[in-house]
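> here's my sequence, what's the structure:
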Amino acid sequence: MAITLQDRTPYEVERSAALLMGFVNALGEGCHHLVVAASAKGGTLSISVPFHNDGETSDLDPVDAVEAMAVLALASVVGGGAVMRTHFADRTSEVRGWKLVEFYAKPLSASEIFSAYCTDPATGEPIAPEPGVEYMAAPRLTV
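Alright, predicted model coming up:
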C-alpha cells in the first residue's frame, strides 16, 4: 500500500511542505540525508531522502519531496521523527534529530540524539557510537 498526500487536508499538505523546506534549509550548505519515520500499530514507515544544499539552492528530487511530505504528514499525526545526517569530505558526519508532533518539529538535544543512536532498541543496552559521527543538537526549524 502506497502512502500519498491524496487523503490529507490542505492544511496538512501545507504544513508538511513547510516542514520539509524547514529541514532542507535547516543546516545550510552540505551533503545531507534526511530520514523521516512514522510509527503506528506496531510498525514503522520511513523514507530516506538525500540532497545537496549549496546555500542558495537544493537538488532535492521532486518525487522524493512528495513522498517525504506524505510520510511527514503521517508522522505528524500518528507520531514519528526526523533525523538529518550531514556528510563531510573527510568522511565525518553530524547527526541531528527532531520529534514530530502535530505538524511541528521539536528539536532533540545532542544527548537525546546520542541516546537514540547509541542504545539497542531491543535490549536497551548501550552500543558504541559510530566512528567519525558527532551527535549534535538540532536547530529549531524556520517554517
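> only C-alpha atoms for contact and neighbour calcs from this point on.
Fine.
> so which helix or strand takes in the residue nearest in space to the middle of the chain?
Nearest residue to the geometric centre of the chain (C-alpha atoms, centre = their mean): residue 82, 2.5 Å. Here residue 82 sits within strand 80-87, counting by DSSP states H and E.
> just residue 12 next, same as before
helix 10-26.
> that helix to strand 80-87, inter-axis angle?
If you take axes from the mean of the first three to the mean of the last three C-alpha atoms, to 10 degrees, helix 10-26 sits at 20 degrees to strand 80-87.
> and helix 10-26, what's buried?
Neighbour-count burial for helix 10-26, with 16 or more other C-alpha atoms under 10 Å as criterion, is recorded at 12-13, 15-26.
> tell me what that helix is packed against?
helix 62-78 (3 or more C-alpha pairs under 8 Å, 6 or more residues apart in numbering; DSSP states H and E).
> pull the distance from the helix it packs on to the chain's centre.
Helix 62-78 sits 10 Å away from the centroid of its parent chain (C-alpha atoms, centre = their mean, to the nearest Å).
> who does that helix touch, helix- and strand-wise?
On a contact count with 3+ C-alpha pairs under 8 Å, 6+ apart, helix 62-78 meets helix 10-26, strand 30-40, strand 43-53, strand 93-101.
> try 10 Å
helix 10-26, strand 30-40, strand 43-53, strand 80-87, strand 93-101, strand 104-107 (3 or more C-alpha pairs under 10 Å, 6 or more residues apart in numbering; DSSP states H and E).
> format the ones you listed as JSON lines; extra columns: distance to residue 115.
JSON lines is the format used below for those (distance: least, C-alpha to C-alpha, whole Å):
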{"stretch": "helix 10-26", "distance to residue 115": "21"}
{"stretch": "strand 30-40", "distance to residue 115": "17"}
{"stretch": "strand 43-53", "distance to residue 115": "19"}
{"stretch": "strand 80-87", "distance to residue 115": "13"}
{"stretch": "strand 93-101", "distance to residue 115": "11"}
{"stretch": "strand 104-107", "distance to residue 115": "14"}
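> second input sequence below; structure requested for side-by-side comparison:
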Amino acid sequence: MPEYAKLPRPSDAAIATANRRAYDAIAKLLSAAGPGSHCLYYAGHDVNGRDVTVNLTVQIHRHGPVLVVMAPPEKGELFTTALTFGIEGSVVERGGVILRDVTGPRPIVRGWAVTAGWLQPLSADEIATCYERDPVTGDPMDQEPGLIYADGFPLPEPDGAHPSA
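Below is the predicted model of the structure:
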C-alpha cells in the first residue's frame, strides 16, 4: 500500500465557507437544470494523487413557483462534502462537476471546473474531452451514442469570502 502524506487540515472557518458555497453551487445548478431527471458527478484529485468520484441522481418537480428536489439524503451529503473540499482547495489539486440532463430523448452533458473556490463553466469541447477519457487510466473511451455536449453556463458567485481567505 503506498505511503501518503498527511493531508492538511483546513480551518473550521474555511470549511464552513466552502460548505455554504457548495450548497449554493448545487442549488444554482439544479435550479437552472429545472424539472426532470438529472445526474450530478463530482470528480477530484487530492494532493496525494488519489481520485475521488461521487454521483448524485435527482428528480426535480415543479409545484407552483417552487422546485422540489428528490434525492437520497446520504448521497446528497456525500456529494456536498466532496464538492466542499474541492471548493476549499487545500486538499484537492483539481476537481470538476458534470451535470447530465436525462429528461429529454437525448442526454445533455455540461461541465464546470472547480477553480479559485467556485465553479467555472467548461465549453462543450472541453467537457467532451473530459467525458470521453477513463478517469482512472486516462485512456480514450468511445463516445456514448446520442449524447449532446453543451457549454456549461456561468453560475453567479455568492457574496462572501473565498474559502481559503
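> circling back: in structure 2, what residues pair with the strand holding residue 82 of structure 1?
Counting by TM-score structural alignment, strand 80-87 of structure 1 falls onto residues 95-102 of structure 2.
> coming back round to it: and the strand holding residue 82 of structure 1 against structure 2, how far off on average?
Average distance, strand 80-87 of structure 1 versus aligned residues of structure 2 after superposition (mean C-alpha distance after the TM-score superposition for structure 1): 0.7 Å.
> quick revisit: what residues are up against the residue nearest to the centre of structure 1?
23, 34-38, 46-48, 72, 75, 96-100, 105-108 (C-alpha atoms under 10 Å, 6 or more residues apart in numbering).
> and the nearest residue to it once chain neighbours are set aside, how far from residue 127 of structure 1?
Among residues not flanking residue 82 of structure 1 along the chain, residue 36 sits closest, at 4.4 Å (C-alpha to C-alpha, 6 or more residues apart in numbering). Distance, residue 36 of structure 1 to residue 127 of structure 1, by C-alpha to C-alpha, to the nearest Å: 22 Å.
> now swap in residue 67 of structure 1 and tell me
Plainly put, residue 67 of structure 1 is 32 Å away from residue 127 of structure 1 if you go by C-alpha to C-alpha.
> so between the two, which is more surrounded?
residue 67 (19 against 12; other C-alpha atoms under 10 Å).
> who's in contact with the equivalent of the more buried one over in structure 2?
For residue 67 of structure 1, the aligned residue in structure 2 is residue 78 (criterion: TM-score structural alignment). By C-alpha under 10 Å, 6+ apart, the contact list for residue 78 of structure 2 reads 54, 55, 56, 84.
> as JSON lines, those residues with neighbour count and distance to residue 137 of structure 2 would be great.
Formatted as JSON lines, the contacts of residue 78 of structure 2 follow (neighbours: other C-alpha atoms under 10 Å; distance: C-alpha to C-alpha, whole Å):
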{"residue": "54", "neighbour count": "18", "distance to residue 137 of structure 2": "17"}
{"residue": "55", "neighbour count": "17", "distance to residue 137 of structure 2": "19"}
{"residue": "56", "neighbour count": "20", "distance to residue 137 of structure 2": "23"}
{"residue": "84", "neighbour count": "23", "distance to residue 137 of structure 2": "25"}
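> which element is residue 142 of structure 2 on?
Per DSSP H and E, there is no helix or strand for residue 142 of structure 2.
> structure 1: which residue goes with that one?
Checking TM-score structural alignment: residue 142 of structure 2 goes with residue 128.
> could you measure from its match over to residue 15 of structure 1?
Residue 128 of structure 1 is 36 Å from residue 15 of structure 1, by C-alpha to C-alpha.
> same check on residue 43 of structure 1?
24 Å.
> re earlier: quick one, which of the helices and strands packed on helix 62-78 of structure 1 gets closest to residue 135 of structure 1.
Of all the helices and strands packed on helix 62-78 of structure 1, strand 93-101 sits nearest to residue 135 of structure 1, with 4.9 Å by C-alpha to C-alpha.
> next one: that closest one to chain centre, how far?
6 Å.
> could you do stretch 118-130 of structure 2 as well?
For stretch 118-130 of structure 2 - counting by C-alpha atoms, centre = their mean - the centre lies 11 Å from the chain centre.
> with stretch 138-149 of structure 2 instead?
So, by C-alpha atoms, centre = their mean, the centroid of stretch 138-149 of structure 2 is 19 Å from its chain's centroid.
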